[in-house]
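1. what follows is a predicted protein model with its sequence.
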Amino acid sequence: MAAKRDYYETLGIDKKSDKAAIKRAYRKLAKKYHPDTNAGDAHAEEMFKDVTEAYNVLSDEKKRKLYDEFGFAGLQEGFSEEAARQASHGGFGGFGGFGGNGAFSGSYSSNGEPFTHQEFHFENGSADMDDIFSMFGDMFSHGGNSYGGWSTSRNSGFTGNSSDWSSFTGSGHSAGHKGSDVMADITISFDEAVFGCEKSITLQDPSTGRTSTLSIHIPAGIESGKTVRLRGQGNPGRNGGQAGDVLLKVNVTPSKEFERKGQNIYSTIRVPFTTAALGGKARVHTLYGDVECNIKAGTQAGSRIRLRGKGVSGMKNPNAKGDQYVTVEIQVPRQLTPKAKEALEEFRRVS
């Protein structure tokens, strides 16, 4: 399974496209891949989902802003825009830990002599010690210079305590950065969602083309739209930082027999008119096999039978199951024998 494609690439537009261009691109692709015109085409179904998801994000001004700045991570539940900015731009004038993109400028003095105002720009990576020395020029060519309690020289580097280093860089002693998360989708059957399953997924790095296969446990009771996190399986970190995670969005195919709402299951049975009127028994399909239910005399169409504990297990507590609600439909015979018709005519007369 390939990692999620860039939303702009999915719609075939560039980042400068306005709302009108986004809508035009979506309408064109949605018409091309719509399920009504591509019945049974799994690829078209996936493409329709992808273009719809891309449109929902890029047509929303707030979501688009987050996506443009932070990528897919900015759209995750619980994402903190403030924390992300601090991680990426915290510290010295906005270039946290000498990493990412940014700039630093200022005036400094060394050995009592003033420095001319200096400015340093960096892109796509972390500044190492050589970068730092280049940034501050002669400030590091003489021993005995200091910043926040740090003694400096090009050969010996920095000496001091970790709190001073934190004040200098805004990041702490370690310059490691966690790798970015990878987002992907997986589709499972209704039964696999109810009972849990083991799956394998293949992810492809779009930048290198390399693939990796991961084994994933889907917990029993998961619902469509939920996300499974594979910690440490995402993109590698920088400067010794830990790897990112894989965020796997689960899509569950619907069942033809059951409808699910939370942990409860809903189904329908059809019973003969005579059983509904006189009472009797009816066989009901459940997730755990067939059961025989009592039908009370005089049962009306639309009545519900509750089967306790025949629903879906909870993800946090497998022993806590929902219920199954069975709606009763009355089965009316399309044709009657003369004798049956005569009996019904008598029933109508006496009732």
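-> On my side now, so go ahead.

2. please count neighbours and contacts with C-alpha atoms only from this point.
-> OK.

3. please, where are all the helices along the chain?
-> 7-11, 19-33, 42-58, 61-70, 81-89, 129-136, 162-169, 190-195, 273-278, 338-350 (DSSP state H).

4. closest one to residue 109 among the ones you listed?
-> Residue 109 lies closest to helix 129-136 among those, at 10.1 Å (CA to CA).

5. packing partners of that closest one?
-> strand 118-122 (3 or more CA pairs under 8 Å, 6 or more residues apart in numbering; DSSP states H and E).

6. buried stuff in the strand it packs on?
-> residue 122 (16 or more other CA atoms under 10 Å).

7. from the chain's centre, how far out does that strand sit?
-> Averaged C-alpha coordinates place strand 118-122 at 38 Å from its chain's average position (CA atoms, centre = their mean, to the nearest Å).

8. my guess is residue 319 contacts residue 313. True?
-> Yes. Counting by CA atoms under 8 Å, residue 319 does reach residue 313; the two are 6.4 Å apart.

9. higher neighbour count, these two?
-> Neighbours around residue 319 and residue 313, counted as other CA atoms under 10 Å, are more numerous at residue 313. The numbers are 23 against 11.

10. looking at it, that one is touching residue 288, isn't it?
-> No. Here residue 313 lies out of contact with residue 288, judged by CA under 8 Å, at a distance of 11.7 Å.

11. sorry, back to before: JSON lines for the helices of the chain, including mean neighbour count and distance to residue 220?
-> Formatted as JSON lines, these follow (neighbours: other CA atoms under 10 Å; distance: least, CA to CA, whole Å):
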{"stretch": "helix 7-11", "mean neighbour count": "19", "distance to residue 220": "31"}
{"stretch": "helix 19-33", "mean neighbour count": "16", "distance to residue 220": "32"}
{"stretch": "helix 42-58", "mean neighbour count": "17", "distance to residue 220": "24"}
{"stretch": "helix 61-70", "mean neighbour count": "15", "distance to residue 220": "31"}
{"stretch": "helix 81-89", "mean neighbour count": "16", "distance to residue 220": "33"}
{"stretch": "helix 129-136", "mean neighbour count": "15", "distance to residue 220": "51"}
{"stretch": "helix 162-169", "mean neighbour count": "16", "distance to residue 220": "45"}
{"stretch": "helix 190-195", "mean neighbour count": "20", "distance to residue 220": "5"}
{"stretch": "helix 273-278", "mean neighbour count": "17", "distance to residue 220": "36"}
{"stretch": "helix 338-350", "mean neighbour count": "10", "distance to residue 220": "49"}
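
12. residue 175: which of these is closest?
-> Using CA to CA, those put helix 162-169 closest to residue 175, at 9.1 Å.

13. nearest to residue 261, out of the helices of the chain?
-> When the helices of the chain are compared by CA to CA, helix 190-195 sits nearest residue 261, at 12.1 Å.

14. then this one, side by side with the first:
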Amino acid sequence: MDYKDYYQILGVSRGADDKEIKKAYRRLARQYHPDTNPNNKEAQEKIKEVNEAYQVLGDPEKRAKYDRFGREWERYQQGGDGAGGFDWSAWSRAGGGTPGGYTAYTNVEDLEDLFGGNGGFSDFFETLFGGNVGGRGRRSAQPRRGQDIQQSLQITLSEAYHGTTRQISKDRQTQQVKIPAGVKTGSKIRLAGMGQPGWNGAERGDLYLVIEVLPDERFELRGDDLYTEFDLPLYTAILGGVANVPTLDGPVNLNIPAETQNGRRFRLRGKGMPKLKNPSESGDLYATANVRLPERLSDEERQHFEALQHLRS
């Protein structure tokens, strides 16, 4: 059995602290992750090594035992004997390598979900931390359902309001997905059987689409209610009349009372977002009036405003 240099695998010195080890692990995990290296056997083997190294060096107890073992291995190597003469039993979980016996924590399930098979750890690891002398100590290959996974899905506010569809592809599976009206950021849509593959004949996990509603230039969403602004001519604000107010269904006419002040907010019932659990109901739309002053006044218009000013003074 070959000695594994976990420090060399992570590219850190033997005196590296926890922060350096974690940083190196994250960098290598991103580099060799299956999502960025599909069907790359070399990358799969590499990330197994990286995970195994971090399982040891990222755990103070396992790292301490590994360091003690390393010193013994160096002394043995300096003795010039063949590897077959090294006493592995003294360091196996069944032996005396750790006072009081040490039950190691391993992420076997996580590695199997990534790569399949009966465990992702080497004989070297399992001899020191998770297996008995002369045996691999691995679990029987019981069927296990694949892991669920999540994937972000961005949609516009208009799509969230009206509902929409998306074509989702995953591992050569394609499914047309209906996104109901009323979804919000954080809403989840479950696609059964589109998660990670199961092991040993078990069913696949599920894929959960996590909705992210993108910001809109005209409307702000607060709960089930929408907020917007609209321009109101000065003459309509003073005398009253009708103004166009934007909604996600298109502009609507709004009756404006005389002497409407700038910044007045109008409530349009039922013009907000549909309620996801009860699509027949909707929130409200709140529209704020922005009174616009006239520009480029003619001489006659200026005279009228001056006359009005004289009457009001």
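-> Perfect, thanks for sending it. The shown structure was predicted, so the numbers you read here are calculated from the model rather than taken from an experiment.

15. tell me how they score on TM after superposing.
-> The TM-score (TM-score structural alignment, normalised by the length of structure 2) is 0.57; 207 aligned residues with a CA RMSD of 3.5 Å.

16. related to what we said a few turns ago, closest one to residue 239 of structure 1 among the helices of structure 1?
-> Across those, closest to residue 239 of structure 1 is helix 129-136 (CA to CA), at 13.0 Å.

17. ok and the closest one relative to strand 118-122, angle-wise?
-> With axes from the mean of the first three to the mean of the last three CA atoms, to 10 degrees applied, the angle from helix 129-136 of structure 1 to strand 118-122 works out at 150 degrees.

18. now the strands for structure 2?
-> Here structure 2 has its strands, by DSSP state E, at 149-155, 164-170, 173-179, 188-191, 207-213, 220-222, 225-233, 241-245, 252-256, 265-268, 274-275, 278-282, 285-292.

19. okay, those strands in TSV with distance to residue 18 of structure 2 next?
-> Shown next, in TSV, are the strands of structure 2 (distance: least, CA to CA, whole Å):
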stretch	distance to residue 18 of structure 2
strand 149-155	29
strand 164-170	36
strand 173-179	41
strand 188-191	36
strand 207-213	33
strand 220-222	43
strand 225-233	48
strand 241-245	59
strand 252-256	61
strand 265-268	56
strand 274-275	48
strand 278-282	51
strand 285-292	53
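
20. I'd like to know which of those strands is closest to residue 57 of structure 2.
-> When these are compared by CA to CA, strand 149-155 sits nearest residue 57 of structure 2, at 27.8 Å.

21. what sits up against that closest one?
-> Contacts with strand 149-155 of structure 2, where a contact means CA atoms under 8 Å, 6 or more residues apart in numbering, come from 195-196, 205-214.

22. so which bit of structure 1 is it matched to?
-> For strand 149-155 of structure 2, the aligned range in structure 1 is residues 182-188, judged by TM-score structural alignment.

23. structure 1: which residue goes with residue 238 of structure 2?
-> Counting by TM-score structural alignment, residue 238 of structure 2 lines up with residue 277 in structure 1.

24. what's the nearest residue to its match if we skip its chain neighbours?
-> Distance criterion CA to CA, 6 or more residues apart in numbering; nearest residue to residue 277 of structure 1, sequence neighbours excluded, is residue 298 at 4.5 Å.

25. what does residue 197 of structure 2 give?
-> Once flanking residues are discounted, residue 197 of structure 2 sits nearest to residue 204: 4.4 Å by CA to CA, 6+ apart.

26. contacting residues for the residue lying closest to residue 246 of structure 2 once chain neighbours are set aside?
-> Using CA to CA, 6+ apart and skipping the chain neighbours, the partner closest in space to residue 246 of structure 2 is residue 252 (6.5 Å). Each residue near residue 252 of structure 2 by CA under 8 Å, 6+ apart is listed here: 244-246.

27. in this structure residue 7 of structure 1 contacts residue 49, no?
-> No. Using CA under 8 Å, residue 7 of structure 1 makes no contact with residue 49, being 11.8 Å away.

28. if I look at the closest residue in space to residue 274 of structure 2 that isn't next to it in sequence, how far off is residue 288 of structure 2?
-> Nearest residue to residue 274 of structure 2, sequence neighbours excluded (CA to CA, 6+ apart): residue 282, at 4.1 Å. Remark: distance between residue 282 of structure 2 and residue 288 of structure 2 (CA to CA, to the nearest Å) = 19 Å.

29. and for residue 276 of structure 2?
-> In this structure, residue 276 of structure 2 and residue 288 of structure 2 are 26 Å apart, going by CA to CA.

30. same check on residue 169 of structure 2?
-> 42 Å.

31. repeat that for residue 232 of structure 2.
-> In terms of CA to CA, residue 232 of structure 2 sits 10 Å off from residue 288 of structure 2.

32. who has more neighbours, those two?
-> The neighbour count for residue 232 of structure 2 versus residue 288, taken as other CA under 10 Å, is higher for residue 232 (23 against 19).

33. which ones are touching the nearest residue to that one once chain neighbours are set aside?
-> Nearest-residue entry for residue 232 of structure 2: residue 291, 4.6 Å, with adjacent residues in sequence omitted and distances by CA to CA, 6+ apart. Applying CA under 8 Å, 6+ apart, we find residue 291 of structure 2 in contact with 231-234, 237, 261-263.

34. same thing but at 10 Å, please
-> 230-238, 260-264 (CA atoms under 10 Å, 6 or more residues apart in numbering).

35. what does the residue nearest to residue 277 of structure 1 align to in structure 2?
-> Residue 298 of structure 1 maps onto residue 259 in structure 2, by TM-score structural alignment.

36. repeat for residue 344 of structure 1
-> Checking TM-score structural alignment: residue 344 of structure 1 goes with residue 305.

37. list the residues that contact its match.
-> Counting by CA under 10 Å, 6+ apart, residue 305 of structure 2 has contacts 297, 299, 311.

38. stretch 182-191 of structure 1: which residues count as buried?
-> For stretch 182-191 of structure 1, the neighbour count (16+ other CA under 10 Å) marks 182-185, 188, 190-191 as buried.

39. what do you get for stretch 270-279 of structure 2?
-> 271-276.

40. quick one on the thing from earlier: find residues that contact each of residue 232 and residue 288 of structure 2.
-> Shared contacts of residue 232 of structure 2 and residue 288 (CA under 10 Å, 6+ apart): 245, 262.

41. can you select the buried ones from the contacts of residue 252 of structure 2 in ChimeraX?
-> Restricted to buried positions by 16+ other CA under 10 Å, the ChimeraX selection for these reads:
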select :245,246
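
42. nearest to residue 23 of structure 2, of the contacts of residue 252 of structure 2?
-> Using CA to CA, residue 246 comes nearest to residue 23 of structure 2 of the contacts of residue 252 of structure 2, at 50.2 Å.
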